[in-house]
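Q: for reference, the sequence and a predicted model appear below.
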Amino acid sequence: PRHERLGHLSFGILRQLFPDLCSRLDMTMVSYDVCHLAKHVYMFWVSYPVSLYRSNKVFVMIHSDVWGPSRILFCHGCQYFITFINDCSRNTIVFLLKDRSEVPTVIETFIIYVETQYRVSVKTFRSDNAREYTCQSVDSFFRKKGIVHETSCSYTPPQNG
């Protein structure tokens, strides 16, 4: 049960995380077999090759993801956040959100800010297929600005930048 609650970590990782606990165990009673569930899940995950293309100008390509809801509220009652990662420098900008419905407005505000302050046109915006990224208002904003919206395959966090 603890193995499952800790995300199916291997015994080696558990031993590193909890050395005192593991030193009290009778090692003859411990099975080193790989968890059957984890084995089936990880069988489908393959690592992604490093992208051959890396933007050479700031904010020409932006990666974004939304996280939440948090069980603990952030400042001002926010329970979500959205990240914008600059592909060139890998610098990350984070906006706190009270609700996922704020995402389209924050995307527009952020892109207009970047274009005004850095005098650069955002060309590519990468995100997952979450509803807040694929809604009508975001699609029409990207079309109006000439921004290519690239989405990752569903349930593949490594593709999110």
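A: Sure, I can see it. Values in this document were obtained by computation on a predicted structure and should not be read as measured data.

Q: only C-alpha atoms for contact and neighbour calcs from this point on.
A: Will do.

Q: residue contacts, residue 150?
A: 124, 125, 126, 127 (C-alpha atoms under 8 Å, 6 or more residues apart in numbering).

Q: now, among these, which is nearest to residue 110?
A: Nearest to residue 110, judged by C-alpha to C-alpha, of these is residue 125 at 11.9 Å.

Q: structure two is appended below for comparative analysis:
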Amino acid sequence: MQTKTPSGCTYAVTFIDDFSRHVTVYFMKKKAEVLEKFKKFKADMENATGRKTKRLRSDNGGEYTGRLFKEYLSKQGIRHEK
């Protein structure tokens, strides 16, 4: 049995910006929310640092290797390192 947050989330994703070393943790109800959370993190970091996101390093989890995630990274010119 998984433990849930009071808002019903059972998953968390952590993003670290290499340039600023800023760490952000997002809580999710489904792993499918990872792309939405990455888009938010990307926008927030680009606004804060004035620098474009060039690459994403992740494990080989399915939430990072799906078609929609791959297409988004490609359109944004972001290289995916696994």
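A: Great, that's in hand. None of these values were measured; they are calculated from a predicted model.

Q: quick one on the thing from earlier: out of the contacts of residue 150 of the first structure, which is nearest to residue 75 of the first structure?
A: Among the contacts of residue 150 of the first structure, and counting by C-alpha to C-alpha, the member closest to residue 75 of the first structure is residue 127, at 25.1 Å.

Q: residues contacting the aligned partner of that closest one in the second structure?
A: Counting by TM-score structural alignment, residue 127 of the first structure lines up with residue 58 in the second structure. Counting by C-alpha under 8 Å, 6+ apart, residue 58 of the second structure touches 64, 80, 81, 82.

Q: preserved in the second structure, out of the contacts of residue 150 of the first structure?
A: Retained in the second structure by both residues aligned by TM-score structural alignment, their matches' C-alpha atoms under 8 Å are the following of the contacts of residue 150 of the first structure: 124, 125, 126, 127.

Q: just these: which are in strands?
A: Mapping those onto strands (DSSP state E) picks out 124, 125, 126, 127.

Q: make TSV from the kept ones among the contacts of residue 150 of the first structure and add distance to residue 145 of the first structure to it.
A: Listed next are these as TSV, based on distance: C-alpha to C-alpha, whole Å:
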residue	distance to residue 145 of the first structure
124	11
125	11
126	15
127	17
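
Q: farthest pair in these?
A: The most widely separated members of these are 124 and 127, with 10.0 Å between them, by C-alpha to C-alpha.
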